[in-house]
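Asks: Quick one: sequence and predicted model below, then my questions.
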Amino acid sequence: MEIQRPEFINTTFVGYVPNPDGRGTLSLLFSCLLTLSLCVWSAIHLDLPPHGETDIEYTYRYLKWSVLGIFGPELVIWAAWRQFISARALTKFIQEKSNNGRNPQWTMVHGFYAGMGGFVFDMDTPEMHGPRFIPQRRLHVTPRGIQLLAKCGLLPDISLEDIKDKSKTDGSGKLICCFQVSWMVVQAAVRVAVGLPLTPLETNTIGHVVCALINYALWWYKPRWIKEPTILRGEWTRAICAFMYMSSQVSAEHKVNRDVLRDFGVKTEMSGVLYTPGLPGSQESLDARALGTRIAPRSDQECSEGDIPLTDESEPSDDPLPANGRITMLKGLELSAQTFHQEEVVSKTVHKTIPSEMRIERWKLACKAIEQYPAIRERLDIPPCDQDELRYREAHRLYPEMPDKVSQHPSGHKPSQHVKASSNKSWWCPSEELVVERPRNWPGDDLLRHMQGHLMGIILWCSSTVYGAVHVAGWNEQFPTSVESWFWRMSGVYIVFSGLLWSFFNLLGHLSGSVWWFWYGILEGAERKRSHILIYALCCIGGTLYVIARVYLVLEAFISLRALPAAAYDSPSWVLTVPHL
């Protein structure tokens, strides 16, 4: 290619020269791509990475969430909203307790920092030196765990400035991104006002812009790009960490390595043991907060067969209460605070389990935590009397904000009863996700919430309906072929229909107790019925069509650039003069 020098160069001085009228294909494409990148990459705020994760692995995880932000932006909104209400609930709880002056200042930034795994127990710290009691090197404390620490008077003290110093983005950077993505909406509104057509790519981008602005609003106070957490220190850490570990799913023998529905079918170590106070005469009274202890493991096999493990109420026992505190295994080993020896106990299923030294140490520390902190003792409850009661309590643990019609158990049991309400010899401690092995960006049982599950489901599906409605608004947009036009319309309508349908199902579950328990049975997966199989099949078919519709809307937005009406490249003159990227 030969480069020719112009024969004549105009050297006349001129003043202001406007941009050429109109826009080109590349400028349209690059403008939308830049806006999309800001909507998905810059708007996403991930939690802390697992310990030892490389930069490549962290970037890859960011890319996966960016892809989710392109094809399912309302799912990112759902995650941001759940994290927001958890941070707000934790902040409100701690600020109310801070009235006594014992807790440090706590803001929404602290709430988000706690929710993203900012506080950890590290086994390599001097405070953790001693016999090893958990296999993991680090455990991240969840918002529920931070709430328990606040109740125990052990809230971590970290300043707002220290957290902001860890973050790689501040409010000004987020504000600039919001202005940039908002320009796409302004430009589209001007085009519609003057009668110029919008391209499918612009329509799709506007949908992402709306979602991105919502994400920025929800994650405004959430730190970003933090990789190193705050290590909890103090003599109290060993005992509290042991108790939190036993109460969380990380202690389960059979873990579920997934983010969705991970709470079902996972039995924590705490769910398999019973706690027994010591003799009142040998130590201080219960109200004086000094308890001897016994923790007895229960058999999962018995539970699965409908037989609740033996308790002091279901099977008389001559075994006296411990005088100095001990941990007793009903199925094999008895451990005293000073010595341990073998002891066989006859039950419906003979199952001998000899705990490891690590488990023995963990149980000792957990008992110490129960003895020391009244907030932990208040968690103790009456042991379940039958399989239905056990199922009810598990449902109440997963959905504590269940509707009133569902929470009224036929037996009249109230989950708020605890150890001070009775003189039972054995007590049951409900499980709760207090620590996790790694932070999980998808919302789960580790986050706090103040709204019932089905109402949160309605909000999720309503956001999906809004996203579909944005694309349905482009009903009369011109496409290269009529087939593409009708596929675009059907995809948008199907997304709106799916959102409304599932919102109705969630509302029905909120209003009807029988429907609520039906859906819980499906999620629980404990029993396979024909109706459940039919629901699974319909969800599989409907979900596949939903994914196809979402993918088509994104792909068609780019494919349609091959043939657009000429008016799509016209632009109002003043729009071109506004500085933007």
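Replies: Perfect, I can see it now.
Asks: can we go C-alpha only for contacts and neighbour counts from here?
Replies: Will do.
Asks: Find the helix or strand that the nearest residue to residue 460 once chain neighbours are set aside is a member of.
Replies: Closest residue to residue 460 apart from its sequence neighbours, by Cα to Cα, 6 or more residues apart in numbering: residue 78 at 5.9 Å. Assigned by DSSP states H and E, residue 78 belongs to helix 73-97.
Asks: Against which helices or strands is the next helix or strand after that helix packed?
Replies: In the C-terminal direction, the helix or strand that comes right after helix 73-97 (DSSP H and E) is helix 108-115. Secondary-structure packing of helix 108-115 (3 or more Cα pairs under 8 Å, 6 or more residues apart in numbering; DSSP states H and E): helix 73-97, helix 143-151, helix 160-166.
Asks: here's the one I want to compare it with:
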Amino acid sequence: MLLILLAVHLLSRDSIAAPLRHPHDARATTDSCDDINNCRTLFSVVWGCLATIFACTWVSVHPNVPPPDQSSLQLFWRRLKMMLIAMIAPEIMVGFAARQYFGSRELANEFNFSPTHGMFVCMGGFVSSDEHPIATKGQLEDPNFGLELQKAIQIVKEKDITDKSKGDALSKGLALLQGLWFILQTLARTLQRLAITQLEVATLAFAIMNIFIWLFWWNKPLDVQQPFVVGPTTQPDTETVILPVQLPLRARLTGAVFGD
């Protein structure tokens, strides 16, 4: 992100003084605007930046499935913390999303899961009957229970997973378009040697970094609060056990594909 800020600053530093040397160029940022067709107002600049920052943080952040019995306030605070991390250090969030993406692809290729199933495993979307997450390759490769777990996860339909998402391709696409539009608008002003505020430069860096978050988390369901339980299940009037009763009681962070 620092490299992006530096590059944009070097490209635009000559343009910042342009309105002072050329008074006829009324498109510079100012606190007032006498001709709305030829200049920008302070409100329009701030509003465009805040809207883009909001889309780049709140909308693009996809939390993992939370622990059980969390209140609405705890869920809100949990997502707010992720939003603050995305604002302060977006590089961390990009690495976070990239790790989940490549982990989900590895699961999809190795265990014949769909990308959505692989991502749902990484985000803690499948739990045992005692509410322990199934989030490690070791659990899926366990010689006693691994094969049963793989079959149980494959039984869950992809549309049932996406149905848990609070967002869809339209909402994600609109947020992505907002970021792309801001990037194109800022780059156009840079090429035309027009003034660019420091707030716009910072927002541009946020938008570029968050494009990667959107792409990495495109298949990740948004705001899922209840996981799928793939513990022991029996059908009425039958004694067929679909899954084993006992599962590992811990999912260590070491060796996990992803941990919250």
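Replies: Cool, the structure landed. Predicted model only: the values in this text are computed from it and were never measured.
Asks: For the helix or strand where residue 15 of the second structure lies, which outside residues touch it?
Replies: Using DSSP H and E, residue 15 of the second structure falls within helix 2-16. The contact list for helix 2-16 of the second structure (Cα atoms under 8 Å, 6 or more residues apart in numbering) reads 190, 193, 194, 195, 196, 197, 201, 202, 205.
Asks: Surely residue 20 of the second structure is within a strand?
Replies: No: Residue 20 of the second structure is assigned helix when assessed by DSSP: H, G, I helix; E, B strand; the rest coil, not a strand.
Asks: So the spatially most central residue of the second structure, which state does it fall into?
Replies: By Cα atoms, centre = their mean, the second structure has its centre lying nearest to residue 61, at 3.7 Å. Secondary structure state of residue 61 of the second structure, per three-state DSSP, is coil.
Asks: Which residue in the first structure aligns with it?
Replies: Residue correspondence to the first structure (TM-score structural alignment): residue 61 of the second structure is matched to residue 44.
Asks: Would you quantify the distance from that match to residue 216 of the first structure?
Replies: 8 Å (Cα to Cα, to the nearest Å).
Asks: just residue 179 of the first structure next, same as before
Replies: As judged by Cα to Cα, residue 179 of the first structure and residue 216 of the first structure stand 11 Å apart.
Asks: The two: which has the busier surroundings?
Replies: Set residue 179 of the first structure next to residue 216 and count neighbours by other Cα atoms under 10 Å: residue 216 wins out with 23 against 12.
Asks: The more buried one -> the second structure?
Replies: In the second structure, residue 216 of the first structure lands on residue 214 (TM-score structural alignment).
Asks: these two touch, right, its match and residue 60?
Replies: Yes: using Cα atoms under 8 Å, residue 214 of the second structure is in contact with residue 60, at 5.9 Å.
Asks: where do the contact lists of the two overlap?
Replies: What both residue 214 of the second structure and residue 60 touch, as defined by Cα under 8 Å, 6+ apart, is the set residue 172.
Asks: Around the aligned residue in the first structure for residue 179 of the second structure, how many other residues sit close by?
Replies: Counting by TM-score structural alignment, residue 179 of the second structure lines up with residue 181 in the first structure. Other residues lying near residue 181 of the first structure total 27 when counted by other Cα under 10 Å.
Asks: my guess is residue 181 of the first structure meets residue 40, correct?
Replies: No: assessed by Cα under 8 Å, residue 181 of the first structure is found out of contact with residue 40, at 11.0 Å.
Asks: No more questions from me, cheers.
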